[in-house]
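*Asks:* predicted model follows, preceded by the sequence.
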Amino acid sequence: MSFPPIARTLHRHIDVDGVRVFYRESVPETADAPVLLLLHGFPSASHQFRRLIDALGARYRLIAPDYPGFGHSDVPEPASTGGTFAYTFDGLADIVEGFVERLRLDRFAMYVFDFGAPVGFRLAQRHPGRITGLVVQNGNAYEEGLSPMARDLVALRPEDEGAEQRIRDLLTLPSTRGQYEGGTGDPELVAPDGWTLDQHFLDLPGRTRPQIDLIFDYRSNVERYPAWQAWLREHTPPALIVWGRNDMFFPEPGARAYLRDLPDAELHLFDTGHFALEERLPEIAPLIAGFLDRL
């Protein structure tokens, strides 16, 4: 009896501009395997891709870093409290850009999810020639892709009364669990490991302020939506869009909006929530494999 190959995954750290960045990297069976950079979301880290890496990492080189302030990466002191690192999406993109440079990734596709979309689109604007394609999973770039809850968060300003507490409420266990189980068809298919590990990291000392700063900076992403849409129209990257249509933050219209700028994109909608891979990996992984084979 033969079994499909299971990936060997390396777990490493690398220094990027003085920040120790943790990442996972699969070891494919062939040295020239396509590269897929996996950019995680909030409030997670590279561990959200563990099952995808197991499923596809023997055929493709899958690389998933943890951003500063997330997962196993360093948590430099925020500039907002007198430190040297600005927890903005520009700041995260700077680190991911340096990470790509350190690993000498010249050509790669990107999997952009949630926070990974604004990080990834910044990287794409800086180095359009390196991007071979996009896998977009609940990674928003359109106004109509913002739910009322997301719009309320984007509207928060540091000077607003109660704004910081609103964000702190988002960093609690019920909220984290809700992001995983909300909108799913069968919550029993969602392992508790993801949301419990996310909450473990959120509750560590020094982790709250980076998340608050990033939520306050999210409006910078919405302001850049027109520029990212123009980038898509100009460069027309091959794109696979796989989307949990019941996402509490980024509902279905955000997925369909991509077709305005990328009419040849492949779109698949799933009756699940924000963390679509948790419930629908068996359907999504083959789509990603086929997409990478066609690049």
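*Replies:* Looks like it came in fine. If you're wondering where the values come from, they're calculated on a predicted model, not measured in any experiment.
*Asks:* for the rest of this, base every contact and every neighbour count on C-alpha atoms.
*Replies:* Fine.
*Asks:* and the helix or strand that L38 is a member of, which residues are buried?
*Replies:* Taking DSSP states H and E as the criterion, L38 maps to strand 35-39. Neighbour counts over strand 35-39 (16 or more other CA atoms under 10 Å) mark 35-39 as buried.
*Asks:* and of those, the nearest to R51?
*Replies:* Nearest to R51 among those is L38, at 12.4 Å by CA to CA.
*Asks:* show me where the chain has helices.
*Replies:* 50-56, 89-102, 116-126, 148-155, 163-170, 173-181, 193-202, 208-217, 219-235, 252-261, 276-294 (DSSP state H).
*Asks:* winner for burial among those helices?
*Replies:* Most buried of those, by mean neighbour count (mean count of other CA atoms under 10 Å): helix 116-126, with a mean of 22.
*Asks:* second structure follows, compare the two:
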Amino acid sequence: MKTKAYRNWLAKGSFYNICGRQIFVIDTNAHNSKKGNGNHSSDGNKPVLCILHGFPTSSFDYWKVIDALSEQFRVIIHDHLGFGFSDKPIDYSYSLIDQTDIALCLWKQLNIESAIILAHDYGTSIATELLARDNVGLCPIKIQQLVLCNGSIHIELAKLRFMQKLLRNRFIGKLVAKISNKSILGKNLRNIYFDQSKISQDEIDTIWAMMTHNNGKEVLARVSRYTFERHTLWYRWIGALKQTPIPIKIVWPENDPIAIAEMARVIEKETKNSKLYWLQDAGHFPMLEVPDSWLSEVISAISNPI
């Protein structure tokens, strides 16, 4: 079912051909907005904020905060390959390395030379791959600062949900994806909120519609295997965090049941130039559950030097 929110979000963005794939992008800069949308003033003089969304959702995670963010930033957010409105090729590995390449190719098309990166969940591994490249002079954009939210970068500390473990299983993952439905999604999303009443049925309907759009169920098992890369590339990505001189702002809910609070403390302790900002009474998707508090902490984190 295509909800009103689904249609409105689709209307906000455009599709870009990136590496031969159609990638859905929202860019609040009027020059890159969808043709016919004249409601935005030019964001050319604003700092660029590139957002990397999480799993298994899409850029829609930011529907409650994008307008407020766009008052201060030129916001660029895309659906990763295999997510949301972007292409979902069936015979594809969905490596986080490839997702990083796609993000960089997109930003190059948009002529982004310097940006603040904000990453949540799945997106934090793309962010650490960017750091790994930057540390050896191979990142083509200047990362002004990095904001990390709820990402199980320290995968050994993560409390993965049972459904996620089933989906990534090589033998039964495809079957689990095939029999999954909106009710199962709703139950799993509610279970990772601090206050389950904060997610509406309309939001669940919209998230499900975006997940299942264009082969979504067929690729879900493959996309879910990204957590294995977090083990395989642990030394590369944790090493990049430890080595980078880039300021790192950590915005984290104390009650996240997946990327637990201890993870945020470890990241702050092992990074050279970081500061931790706690969120109260929020679970794994704070930008949806407590948008005002999340927005306040993110803007404060970006605005204040360490």
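*Replies:* Looks like it came in fine. Note that the structure is a prediction, hence the values are computed from the model and not measured.
*Asks:* rewinding a little: closest one to H11 of structure 1 among the helices of structure 1?
*Replies:* The nearest among the helices of structure 1, by CA to CA, is helix 50-56 at 11.2 Å.
*Asks:* residues making contact with stretch 141-150 of structure 1?
*Replies:* Identification of contacts with stretch 141-150 of structure 1 by CA atoms under 8 Å, 6 or more residues apart in numbering yields 117-118, 140, 222, 225, 228-229, 248-255, 257-258.
*Asks:* now swap in stretch 264-283 of structure 2 and tell me
*Replies:* Stretch 264-283 of structure 2 has contacts (CA under 8 Å, 6+ apart) with 192-195, 241-257, 289-290, 293-294, 297, 301, 306.
*Asks:* aligned to N45 of structure 2, what sits in structure 1?
*Replies:* Aligned counterpart of N45 of structure 2 in structure 1: D32 (TM-score structural alignment).
*Asks:* what of I116 of structure 2?
*Replies:* The alignment partner of I116 of structure 2 in structure 1, by TM-score structural alignment, is A109.
*Asks:* how about F70 of structure 1, what's its match in structure 2?
*Replies:* Checking TM-score structural alignment: F70 of structure 1 goes with F83.
*Asks:* repeat that for G194 of structure 1.
*Replies:* Superposed on structure 2 with TM-score structural alignment, G194 of structure 1 falls opposite E203.
*Asks:* kindly report the same for N221 of structure 1.
*Replies:* Under the alignment (TM-score structural alignment), N221 of structure 1 pairs with R230 of structure 2.
*Asks:* quick one: residues contacting its match.
*Replies:* The contact partners of R230 of structure 2, by CA under 8 Å, 6+ apart, come to 125, 153-155.
*Asks:* for the residue nearest to Y23 of structure 1 when sequence neighbours are not counted, give me its contacts.
*Replies:* Spatial nearest neighbour of Y23 of structure 1, excluding adjacent residues (CA to CA, 6 or more residues apart in numbering): P65 at 4.0 Å. Residues in contact with P65 of structure 1 (CA under 8 Å, 6+ apart) are 21-24, 38-40, 45-46, 96.
*Asks:* can you lay out those residues as TSV showing distance to L202 of structure 1?
*Replies:* Shown next, in TSV, are the contacts of P65 of structure 1 (distance: CA to CA, whole Å):
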residue	distance to L202 of structure 1
V21	17
F22	16
Y23	18
R24	20
L38	21
L39	18
H40	15
A45	11
S46	14
V96	21
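*Asks:* of these, buried ones?
*Replies:* Buried by 16+ other CA under 10 Å: 21-24, 38-40, 45-46, 96, out of the contacts of P65 of structure 1.
*Asks:* between these, which is nearest P210 of structure 1?
*Replies:* Of all these, P210 of structure 1 sits closest to A45, with 14.0 Å by CA to CA.
*Asks:* need the counterpart of the closest one in structure 2.
*Replies:* A45 of structure 1 maps onto S58 in structure 2, by TM-score structural alignment.
*Asks:* pretty sure its match is touching G84, no?
*Replies:* Yes - in this structure, S58 of structure 2 is within contact of G84 by CA atoms under 8 Å, at 5.0 Å.
*Asks:* anything in contact with each of the two?
*Replies:* Contacts common to S58 of structure 2 and G84, judged by CA under 8 Å, 6+ apart, are 210-211.
*Asks:* please tell me how far K275 of structure 2 sits from L146 of structure 2.
*Replies:* K275 of structure 2 sits 11 Å away from L146 of structure 2, going by CA to CA, to the nearest Å.
*Asks:* no no, L233 of structure 2
*Replies:* 20 Å.
*Asks:* likewise D98 of structure 2?
*Replies:* Taken as CA to CA, the span from D98 of structure 2 to L146 of structure 2 is 20 Å.
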